[in-house]
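K.L.:
Below are the sequence and a predicted model; questions follow.
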Amino acid sequence: MTRITVVGSGIVGLATARAFARRGHDVVVLEKEDDVARHQTGRNSGVIHSGLYYTPGSKKATMCRAGARSMQEYAAEKGVAHQITGKLVVATDESQLPQLAKLAERAVANGVPSRRVTAEEAREHEPHVRTVGAIRVESTGIVDYTGVCRAMADDIRESGGEIRFGTAVLSSREQTGGLAVETTAGVVETDLLVNCAGLHSDRVAAASGVTPDVRIVPFRGEYFELVPDRSDLVRGLIYPVPDPRFPFLGVHLTKMVDGSVHAGPNAVFALAREGYRWRDVDPRELGLSLTWPGLWRLGAKNVVPGAREFVRSVSRKLFANSLAELVPGIGVHDLVPAKAGVRAQAMHRDGRMVDDFYIQRAARQLHILNAPSPAATCALEIADHIVAEMEASA
């Protein structure tokens, strides 16, 4: 029996710990918070992604197709709220149609069932949408990812594993026969360390004697909800055609499992790893971001879209206007604030955002240094990949 220590109880950490525990390993999960899914997992839009957007052949593309199925099956098995709603990606004017066509080609390359639809056909699914043409993806859905995490935590415990809350990792070092992981609650001895710390994954790697190839730069995604008497404007998921100049998908509308409609997120540079508001500032973490040359290079290449995101962050009216491009009639009084999320985006020194899931290996260690969306959809597939890698090298 191998002793496995997993850092982080987001969905990727829990899925990984569950996979190891179900194979008979001695598993402990270390989590600095007092419950599961406190950060990226519990603060996203709850989408089961289809794999539409990702580079063909990438881990995101291949795992997302399988993950959409496995996540739906797992939620059904555990009685976690979920629904396959389908999604529309809509072009709101003629200039977006060439990019929509490219997206349709990528769907084919990735094996994602989808079809081009006319404006009239799109409005059969979403009567209030504005569009001149769209892509319909039937396999996209929604799920309660926090509920999924609670079910995974139960699976871990039932398989003999342990989850220790309020336990932050300070460092780890090699010792005879394994590793000693120093935490705020004492030392944990282990054979293998798997770092799924998300927003803090590069710092955990550095504290474990590894020089990370990339730096985590946090980007806050702010959300609103439609007021209840306007939730009938959206039946499923409505996405814009992504702007190829900017590495995020743009604000969209998502009908959640509870019937509410999530609106967002935008993408603005966060002033702390857990900077969910503009006033959340951590000088040390901010310094780490600002001294990373990649951030400045990214900013120089994205001045206009970056400025647009900032302005939209401080103006609810402009946020509402962006939504009204998708569904006319949405106004500032139709929006109420919802909790924001922070995306743990890994970035190269030259300013390139890491486009795929990214894993860095070391002796007795595996560090997941980039697992943003669609990692929640792919969590069970990522876990199987990690277990296979670790067992192959053991």
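P.N.:
All right, it came through fine.
K.L.:
Please make it C-alpha for all contacts and neighbour counts, starting now.
P.N.:
Fine.
K.L.:
which element is Phe219 on?
P.N.:
strand 215-226 (DSSP states H and E).
K.L.:
Give me the distance from that strand to the chain's centre.
P.N.:
The chain centre lies 10 Å from the centre of strand 215-226; the measure is CA atoms, centre = their mean, to the nearest Å.
K.L.:
could you say what helices and strands it packs with?
P.N.:
Secondary-structure packing of strand 215-226 (3 or more CA pairs under 8 Å, 6 or more residues apart in numbering; DSSP states H and E): helix 201-207, strand 261-264, strand 268-269, helix 283-290, strand 335-347.
K.L.:
Buried residues of the helix or strand following it, list them for me.
P.N.:
Per DSSP H and E, the first helix or strand lying C-terminal to strand 215-226 is strand 237-240. By 16 or more other CA atoms under 10 Å, the buried positions in strand 237-240 come out as Leu237, Ile238, Tyr239, Pro240.
K.L.:
here comes the other one, which I'd like you to weigh against the first:
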Amino acid sequence: MTRAPYDCDVLVAGAGIVGLATAHALRAAAPRLRVVVVEKEAGPARHQSGRNSGVVHSGVAYRPGSLKARLAVAGGAEMLAYCAEHGIAHARPGKVVLATTSEEVPRLRELAQRGRANGVAVEELSPRRLAALEPHVRAVAALRVPSTGVCDFRAVAARLTADLDVRYGAAVTVVDQRPGRGVAIGTEAGHVLRARALVTCAGLYGDRLARLAGVEPGLRIIPFRGEYRTLAPRAARMVRGLVYPVADPALPFLGVHLTRGTDGTVHAGPNAVPAPAREGYRWSAVDPAELVSTLRYPGTRRLAARYWRTGAAEIRRSLSPAAFAAAVRRLLPAVEAADLLPAPAGVRAQAVLPDGTLLDDFRFAEGPHSVHVLNAPSPAATAAFPIGREIAERTLRRLAGG
């Protein structure tokens, strides 16, 4: 199908789980299509895909009718089925969602209604039933979502690469797309690749690659570091599965929750703090130019003005083990600061609009010969396979249009 002067039919920039699932979907839809994935790192899933909680989300919490709701519900079942087919570590323990005060009970009921609207089974728990599932948690009311699972997303990414042409150490620095002439990319190493179409699934760099391709995204990626703690064995024995707070819709992030992974490790988190670099996994990882650019963006200032109290509380939990432990004790009263051990952090690529709005749903944009993933926050890993098909369909339409 490929014809000179093209090196391939489709270039996919980014070997996170969404980029790999997109390449997988393209190959499934058109087996003769030559697809090449380029990745700046030395292996797949080195950022968001490999640094998250490992939760396979049910879709219970997302706005009915949104892409998140539609794709997460379908994607969760498909992700767990893929893991089973390929022998990848996974489980479906379900999660409990807790209202820890009477003021939170209406939000818990609203969550149950939203989940049912999305086609997700939700069980309202009696005190006895909650005690049987998670005897050490504290709540005035609770729900169980049985379809929530966990898996090893890094292993999923590694399995996907087995059937794909992935080229590592290939950071994209130049994109040239012209109507009727396809796309050419230049890499940091000086290589040039030409394709009939380009897909960018660049996560933390999604807005940058769109702009390189001449597509104005109308947003900026603001990095937020998600900080986790591992529960020491004494505390880990008090958590059987997944334990979540009921989300406050007035706040931008969910808050600290408890997750037992496929290896039996229990993590608490994430705490969400602004990161001073797109790959700012530690407070010391500062990119001065990036930081100045972020602070100058109008959306950053408006976001900070709207949520400064929340941001201050998140930073306090980041710097104070006692404050982090207090957040965990809302769910698990017996935990102590000494039970919370260091764990690797992740960085969330959060799209922010110029008015300071946090973009909540998945978002894509298109150029003459390109498709760009502009926002793919959680549950993007869960929904990777249906997201990949969505992007593949858009890409094939670009190819059909010349």
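P.N.:
In hand now; what should we look at? Since this is a predicted model, take the numbers as computed values, not measurements.
K.L.:
Present the helices and strands packed on strand 215-226 of structure 1 as TSV; the columns should include distance to Leu249 of structure 1 and mean neighbour count.
P.N.:
Listed next are these as TSV, based on distance: least, CA to CA, whole Å; neighbours: other CA atoms under 10 Å:
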stretch	distance to Leu249 of structure 1	mean neighbour count
helix 201-207	24	21
strand 261-264	10	26
strand 268-269	13	22
helix 283-290	22	15
strand 335-347	13	22
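K.L.:
Of all these, which one comes closest to His25 of structure 1?
P.N.:
helix 201-207 (22.6 Å; CA to CA).
K.L.:
And the contacts of the closest one?
P.N.:
Contact partners of helix 201-207 of structure 1, identified using CA atoms under 8 Å, 6 or more residues apart in numbering, comprise 169-172, 195, 197, 211-212, 214-216, 367-369.
K.L.:
Please list the members of these that lie in helices.
P.N.:
Among the contacts of helix 201-207 of structure 1, no member falls in helices (DSSP state H).
K.L.:
ok, the residue mapped onto Ala247 of structure 2 from structure 1 to Leu52 of structure 1 distance?
P.N.:
By TM-score structural alignment, Ala247 of structure 2 lines up with Pro242 in structure 1. Separation of Pro242 of structure 1 from Leu52 of structure 1 (CA to CA, to the nearest Å): 11 Å.
K.L.:
now Gln360 of structure 1
P.N.:
Counting by CA to CA - Gln360 of structure 1 and Leu52 of structure 1 are separated by 26 Å.
K.L.:
Which one's more surrounded, the two?
P.N.:
Neighbour totals were compared for Gln360 of structure 1 and Leu52, and Leu52 leads with 25 against 18 (other CA atoms under 10 Å).
K.L.:
Checking the more buried one next. Helix, strand or coil?
P.N.:
When classified by DSSP: H, G, I helix; E, B strand; the rest coil, Leu52 of structure 1 comes out as coil.
K.L.:
Straight-line length of stretch 268-288 of structure 1, end to end?
P.N.:
Criterion CA to CA; first-to-last residue distance in stretch 268-288 of structure 1 is 17 Å.
K.L.:
Verify the stated contact: Pro56 of structure 1 with Asn110.
P.N.:
Yes: checked against CA atoms under 8 Å, the pair Pro56 of structure 1 and Asn110 is within contact range at 5.5 Å.
K.L.:
list the residues that contact both of these two?
P.N.:
Taking CA under 8 Å, 6+ apart as the contact rule, Pro56 of structure 1 and Asn110 both touch Thr62.
K.L.:
More neighbours: which of these two?
P.N.:
Counting neighbours by other CA under 10 Å for Pro56 of structure 1 and for Asn110 shows that Asn110 has the greater number, 22 against 17.
K.L.:
distance of the aligned residue in structure 2 for the more buried one from Gly87 of structure 2?
P.N.:
In structure 2, Asn110 of structure 1 lines up with Asn118, judged by TM-score structural alignment. Between Asn118 of structure 2 and Gly87 of structure 2 the computed distance is 29 Å (CA to CA).
K.L.:
And Gln113 of structure 2, by the same measure?
P.N.:
Gln113 of structure 2 is 35 Å from Gly87 of structure 2, where distance means CA to CA.
K.L.:
Please say which of the two ends up with more neighbours.
P.N.:
Neighbour tally, Gln113 of structure 2 and Gly87, criterion other CA under 10 Å: the higher count belongs to Gln113, 16 against 12.
K.L.:
Would you mind getting the average deviation of the strand holding Phe219 of structure 1 from structure 2?
P.N.:
Average distance, strand 215-226 of structure 1 versus aligned residues of structure 2 after superposition (mean CA distance after the TM-score superposition for structure 1): 0.5 Å.
K.L.:
residues in structure 2 aligned with that strand?
P.N.:
Aligned by TM-score structural alignment, strand 215-226 of structure 1 falls on residues 220-231 of structure 2.
K.L.:
Which parts of the stretch 101-250 of structure 1 are strands?
P.N.:
In the stretch 101-250 of structure 1, the strands defined using DSSP state E, counting those that start in this stretch lie at 115-117, 133-137, 141-143, 162-164, 169-175, 178-183, 186-190, 192-195, 215-226, 237-240.
K.L.:
Over in structure 2, find the residue span the second one aligns onto.
P.N.:
Spelled out, it's strand 133-137 of structure 1. Taken onto structure 2 by TM-score structural alignment, strand 133-137 of structure 1 occupies residues 141-145 there.
K.L.:
residues in contact with the counterpart of Ala376 of structure 1 in structure 2?
P.N.:
Counting by TM-score structural alignment, Ala376 of structure 1 lines up with Ala381 in structure 2. Counting by CA under 8 Å, 6+ apart, Ala381 of structure 2 makes contact with Ile17, Val18, Ser49, Val56, Phe153.
K.L.:
contacting residues around stretch 71-85 of structure 2?
P.N.:
Identification of contacts with stretch 71-85 of structure 2 by CA under 8 Å, 6+ apart yields 56-59, 89-91, 118-120, 148-149, 151, 156, 379-380, 382-387.
K.L.:
Onto which residues of structure 1 does it map?
P.N.:
On structure 1, the counterpart of stretch 71-85 of structure 2 by TM-score structural alignment is residues 63-77.
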